[in-house]
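K.L.:
predicted structure and sequence below. I'll ask about it afterward.
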Amino acid sequence: MKRIIAPAFAAAGFLLAPPVFAQGNAAPVQDGVKVGEMSIMRKFAPTGALEKQAAAQYAQTMQQADQQKALGPDNHPQVIRLRAIAKKLIPYALRWNERAKEWKWEVNLIGSNQINAYCMPGGKIAFYTGILTTLKLTDDEVAIVMGHEIAHALREHGAERAGKAAVANLGVRALELFAGAKGYDPNLAGAAGGMVAKGAMLKFSRDDETEADVVGLDIAARAGFDPRAGVALWQKMGMVNKSAPPQWLSTHPAGPTRIAEIQRHFPEVLPLYAKSKGLSLNALPPYQSNVKGIAPIS
């Protein structure tokens, strides 16, 4: 299995990512974006078991890709590129979760047309060639995607979702018991409660996506990648994803919503980016993507 080892510490879901799990509860001292404490709901999930499950899933995925000759070799230009970007991002990820210092970071590339990338617990990162080629991602845009996925792991969103699902299931079961005790049909009560719980879980997932966007911007900007690339990224997504479901039915916020949220945080992350480049804010040139139809972003 291919591995990137970041210096100065031990061996080290973008669009439709698989479950992301992580542990740790460090809250960074922030001079960039501001987010609250990690959700206490993650405490309701067996994080140790989830981490092992995710690690096993990642290893199995890489093994299957290797057997299918779809796993990018160490000398593949895109693998080298992805690992170089990760090497810049990882040091700035550590401040968000103390356990990240112990993670065995890995970055792999899978040959597939899927527009997808993810980061599992312990820094297990995978990109699919489809997201690189279809969206023609620049290095800055790759960093935005990677930072987003790393943020999911750092903020323990997988454990949080599992905890919320467990609590929701208990609530539905309690509603069924209550309905039965009162002489009502427990199946109808359970179905109604399940619909409410499903809607709540979609909202929680969209909130997690927004948080990952924001934290990922912070990490990328500190590492010297232009956070304005996030706007271009979602403009590109809009060009290729015409049939996305309505926002309220999706686990991901709609593209325009994400762009607006990214722009809202420019005052927090652009100074970090300017500092990484040794420039003043006024000296930063507009971000120029590589696709016609996307105007320079100031």
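P.N.:
Cool, the structure landed.
K.L.:
please count neighbours and contacts with C-alpha atoms only from this point.
P.N.:
OK.
K.L.:
buried ones in the helix or strand that contains residue 271?
P.N.:
If you go by DSSP states H and E, residue 271 is part of helix 266-277. Neighbour counts over helix 266-277 (16 or more other C-alpha atoms under 10 Å) mark 266, 268, 269, 270, 271, 272, 273, 274, 275, 277 as buried.
K.L.:
so which elements touch that helix?
P.N.:
helix 186-222 (3 or more C-alpha pairs under 8 Å, 6 or more residues apart in numbering; DSSP states H and E).
K.L.:
tell me the angle the helix it packs on makes with helix 266-277.
P.N.:
Helix 186-222 and helix 266-277 are oriented at 40 degrees to each other (axes from the mean of the first three to the mean of the last three C-alpha atoms, to 10 degrees).
K.L.:
any idea where the helices of this protein begin and end?
P.N.:
Counting by DSSP state H, the chain has helices at residues 47-67, 77-93, 129-134, 139-154, 157-181, 186-222, 229-240, 255-264, 266-277.
K.L.:
any chance of TSV for the ones you listed, columns distance to residue 110?
P.N.:
Formatted as TSV, these follow (distance: least, C-alpha to C-alpha, whole Å):
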stretch	distance to residue 110
helix 47-67	7
helix 77-93	10
helix 129-134	6
helix 139-154	15
helix 157-181	22
helix 186-222	22
helix 229-240	20
helix 255-264	25
helix 266-277	30
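K.L.:
most tightly packed of the ones you listed?
P.N.:
helix 139-154 (a mean of 28; mean count of other C-alpha atoms under 10 Å).
K.L.:
let's bring in a second model and compare:
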Amino acid sequence: MIVTRFAPSPNGPLHLGHALSAVVAHDLAKEAGGRFLLRIEDIDGARSRPDLADGFRADLAWLGLEWDEVTPQSARVDAYAAAAERLRDMGLLYPCRCTRSQIAALATETGPDGPVYPGTCKEAPPRKDEPVAWRLDVAKALALTGPLTWTDRSAGEQQARPDLAGDVVLVRKDKTTPASYHLAATLDDAADGVTLVTRGTDLFAATHVHRLLQALLHLPVPRWHHHALLLDEDGRKLAKRRGSPSLADRRGAGEDGRALADALRAGRLPAGITRSRSLHGTA
């Protein structure tokens, strides 16, 4: 049975790009007689606002979607800590004191997420009293797992290349956020029985890292479907931080949510909105 999920973070209202992601995940599951899950990813420290989750549910109902809601991330913190401790015991995590600005100044390579961490704290470990993040030693991890592959529904089989992103953070320095997206999302999808991970092409590169974590933690391996993004008039992906018009505003103005969902399915987009062309051939 196909199980998909929509996993928004309550740090801002949903916009049209979220609607597309939810519709894609919903339809892929329902067309196959499977399950569509809603998971609230609410561990983003002080930015998480519990009141927004109710708005998310109202938005999905307005779009005409049906879902099963699963445990929010805030109730899974112990699982993240246990996984991090397991990786630490395997000798695969190391502490890092570096700030983003320091990494940007020292990095000599650029990966899919920006400057690649140059391994500063491998050579000069932080003092015990310094606040630290915990990074995955990707080279050491790959030496344990050997070559890995993963499959995208449209782009086909991919050779996993987590090394391109460098030694990613799995446990953040900010204690109000107990795990990075990489660790939390990978563990959550396994716990929820997700068999088809649907998300935008902007997260295509993250999947290489997630495949490595699945191998290290002996988690089931789903398939992925990376869909095209919606872009604004300037060719940028829609984003909460740029104030993209919210679904709540559209809903409050009396727009027909079911008609909007049908338009997204058919590729009919509002004025000024375009669909990205994926380098990976995904739709």
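P.N.:
Looks like it arrived, so ask away. Note that the coordinates shown come from a computational prediction; the quantities given were computed from them, not determined experimentally.
K.L.:
next, the TM-score between them, please.
P.N.:
Here the TM-score for the pair of chains, by TM-score structural alignment, normalised by the length of the second structure, is 0.30; 144 aligned residues with a C-alpha RMSD of 6.3 Å.
K.L.:
hang on, the earlier thing: in CSV: the buried residues of helix 266-277 of the first structure, plus distance to residue 92 of the first structure.
P.N.:
Converted to CSV, the buried residues of helix 266-277 of the first structure look like this (distance: C-alpha to C-alpha, whole Å):
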residue, distance to residue 92 of the first structure
266, 18
268, 16
269, 13
270, 15
271, 15
272, 11
273, 12
274, 15
275, 14
277, 15
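K.L.:
now do residue 94 of the second structure: how many residues are near it, please.
P.N.:
Residue 94 of the second structure: 20 surrounding residues under other C-alpha atoms under 10 Å.
K.L.:
check the secondary structure at it for me.
P.N.:
Following DSSP: H, G, I helix; E, B strand; the rest coil, the label given to residue 94 of the second structure is strand.
K.L.:
residues contacting it?
P.N.:
88, 121, 122, 134, 135, 136, 137 (C-alpha atoms under 8 Å, 6 or more residues apart in numbering).
K.L.:
any of those buried? List them.
P.N.:
In these, the ones that pass as buried (16+ other C-alpha under 10 Å) are 88, 134, 135, 136, 137.
K.L.:
so which of the residues you listed belong to helices?
P.N.:
Within those, residues falling in helices by DSSP H are residue 88.
K.L.:
need the buried ones among the contacts of residue 94 of the second structure in a markdown table with distance to residue 51 of the second structure, can you?
P.N.:
Converted to a markdown table, these look like this (distance: C-alpha to C-alpha, whole Å):
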| residue | distance to residue 51 of the second structure |
| --- | --- |
| 88 | 35 |
| 134 | 31 |
| 135 | 32 |
| 136 | 34 |
| 137 | 38 |
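K.L.:
out of the buried ones among the contacts of residue 94 of the second structure, list just those in strands.
P.N.:
If you go by DSSP state E, those have 134, 135, 136 in strands.
K.L.:
how much space between residue 86 of the first structure and residue 139 of the first structure?
P.N.:
11 Å (C-alpha to C-alpha, to the nearest Å).
K.L.:
should've said residue 151 of the first structure
P.N.:
Residue 151 of the first structure is 18 Å from residue 139 of the first structure, by C-alpha to C-alpha.
K.L.:
do residue 80 of the first structure as well
P.N.:
12 Å.
K.L.:
overlap of the contact sets of those two?
P.N.:
With C-alpha under 8 Å, 6+ apart, residue 80 of the first structure and residue 139 have no common neighbours.
K.L.:
all helices for the second structure, in order.
P.N.:
Under DSSP H, the second structure gives helices at 16-31, 50-62, 77-89, 100-106, 120-123, 138-145, 181-191, 206-216, 247-252, 257-266.
K.L.:
tell me which of the ones you listed lies nearest to residue 151 of the second structure.
P.N.:
helix 206-216 (9.8 Å; C-alpha to C-alpha).
K.L.:
tell me the angle that closest one makes with helix 138-145.
P.N.:
Here the directions of helix 206-216 of the second structure and helix 138-145 differ by 50 degrees (the same axes, to 10 degrees).
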